[in-house]
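[1] could you work out the structure for the sequence below:
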Amino acid sequence: MRIIVGVTGASGVEMSYYLLRALKSIENCEIHLIISEKARINWGYETNRPLDDLLRMTDIVYEPKDIAAPISSGSFITDGMIVMPCSMKTLAGITAGYADNLIIRAVDVCLKECRKVVLVPREMPFGKVHLKNMKEAADLGCTIIPPVLTFYNGPKTIEDQINHIIGKILMQFGIHYSKFISWAGHDE
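    Here you go, the predicted model:
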């Protein structure tokens, strides 16, 4: 399996650490990472973890301006891409086809090659333009998974909430995540 992960400058960059940790636990999963300049800045604001903790879990890290990277071509075969978190600027670029950086170009490539793309948009509340762009991205073939709180699984920590979101993302690629607690129904 070969997955591209894009990390943009929206709030919630630490969620990408949990995503990469989950992907790293999958046997024979090759992880290609693009982390935007704004994401690097937010990393320093939002987490006490060294950025190297994130970078060490990848197989290859690309510079966001490296439009000539292998992942910018459809001939480089992947199973798809996850953008977590996905800023509204990145979402707008995706829906407009304005691939001025490698994250948006890699999404564009995945979409044109009919590969899975999961976007984890981070904004609150969503404005009309955000909602329009999410609908447009969904119409283009993206799966939209906002990091929404879930309570049916009995979460006790923020990490429990993040693991639920990671489980939902990985389900899109047919991957079972052991830390994901699915709905088991309700006895009446």
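[2] CA atoms for contacts and neighbours, from now on please.
    Fine.
[3] quick one, helices of the chain?
    Secondary structure of the chain, counting by DSSP state H: helices at 15-24, 37-46, 51-55, 88-96, 102-112, 128-140, 158-171.
[4] okay, buried residues for stretch 8-21 please.
    Taking 16 or more other CA atoms under 10 Å as the basis for neighbour counts, the residues of stretch 8-21 that come out buried are 8-20.
[5] cool, stretch 28-42 as well?
    When burial is assessed from 16+ other CA under 10 Å, stretch 28-42 yields the following buried residues: 30-36, 39, 42.
[6] can you give me the end-to-end distance of that stretch?
    30 Å (CA to CA, to the nearest Å).
[7] what does that stretch contact?
    Counting contacts by CA atoms under 8 Å, 6 or more residues apart in numbering, the residues outside stretch 28-42 that touch it are 1-11, 13, 20, 23-24, 51, 57-64, 102-103.
[8] I'd like the structure of this one too, to check against the first:
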Amino acid sequence: METKLKVSTKKRLVIGMSGASGAILGIDMLKILSDNPEWETHLVISHGAELTISQETGYTIDEVRNLADKVHDIKNIGASIASGSFKTEGMVIVPCSMKTVAGIACGYSDNLLLRAADVTIKEKKTLVVVPRESPLSSIHLKNMLSLSETGAIIIPPMVTYYNKPLSLEDMNRHIIGKILDKFDIEVSGFKRWGETVS
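    Down below sits the predicted model:
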């Protein structure tokens, strides 16, 4: 008897977390997407991100993993998200370290996070990179320019003021709203310029 594989009808989004500061942005994004029944999240966490999660947040690594629909080992270069034939809407790397930016820019896919980003670029899917570093060196800027020239979208987690944030959570939500807007995902409480939020 032939066994049929179950194919997901949800839209898939790959989320990479690397070792830059700002781990809470990736965590909050996963929380928002976990409440969205139309989307399936595929998570890859680097060792550096695990350290940052422990240092910057009150979450355990298992708690973060449990927010995703699927979790992939960064060493598993043969995972589904390493192939262009695995259908996704794209990938977000949040936060994104300068090491990861450099790896993607050079096509140095020595782990699953870098390989998934490389696949996203070659398949001409949406790749959003959220780099966390300040100040930026000429090397950082050149690498980000290289990514931008391949079609990647660079969204530094910049503080905005026109939305009149009252808390760090408000600022984080605005950043996440800008990121997910690239995939036409509406985020509750995201304040667009010229619009009011009910």
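[9] would you list the buried residues of stretch 8-21 of structure 1 in a markdown table and tack on distance to residue 152 of structure 1?
    A markdown table is the format used below for those (distance: CA to CA, whole Å):
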| residue | distance to residue 152 of structure 1 |
| --- | --- |
| 8 | 29 |
| 9 | 30 |
| 10 | 27 |
| 11 | 25 |
| 12 | 22 |
| 13 | 25 |
| 14 | 23 |
| 15 | 20 |
| 16 | 23 |
| 17 | 24 |
| 18 | 21 |
| 19 | 21 |
| 20 | 25 |
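[10] re earlier: pull out the buried residues from the contacts of stretch 28-42 of structure 1.
    Neighbour-count burial within these applies to 2-11, 13, 20, 23-24, 57-58, 61-62, 64, 102-103; the criterion is 16+ other CA under 10 Å.
[11] picking up where we left off before, tell me which of the buried residues of stretch 28-42 of structure 1 fall in strands.
    Within the buried residues of stretch 28-42 of structure 1, residues falling in strands by DSSP state E are 30-35.
[12] what residue of structure 2 matches up with residue 147 of structure 1?
    Aligned by TM-score structural alignment, residue 147 of structure 1 pairs with residue 157 of structure 2.
[13] residue contacts, its match?
    With contacts defined as CA under 8 Å, 6+ apart, residue 157 of structure 2 is in contact with 130-132, 175.
[14] before we move on, back to that, which of the buried residues of stretch 8-21 of structure 1 lies closest to residue 139 of structure 1?
    residue 8 (21.7 Å; CA to CA).
[15] quick check: that closest one touching residue 83?
    Yes: between residue 8 of structure 1 and residue 83 a contact is recorded at 7.4 Å, counting by CA atoms under 8 Å.
[16] thought residue 161 was touching residue 150 of structure 1, still the case?
    Yes: with contact defined as CA under 8 Å, residue 150 of structure 1 and residue 161 form a contacting pair (6.7 Å).
[17] so which of these two has more stuff around it?
    For residue 150 of structure 1 versus residue 161, the count of surrounding residues by other CA atoms under 10 Å is larger for residue 161: 20 against 13.
[18] counterpart of that one over in structure 2?
    Residue-level alignment of residue 161 of structure 1 against structure 2, with TM-score structural alignment as criterion, gives residue 171.
[19] which residue sits closest to that match, ignoring its sequence neighbours?
    Across the structure, with CA to CA, 6 or more residues apart in numbering as the measure, the residue nearest residue 171 of structure 2 apart from its sequence neighbours is residue 165 (5.8 Å).
[20] gap between the one you found and residue 156 of structure 2?
    Shown here: residue 165 of structure 2 relative to residue 156 of structure 2, a distance of 17 Å by CA to CA.
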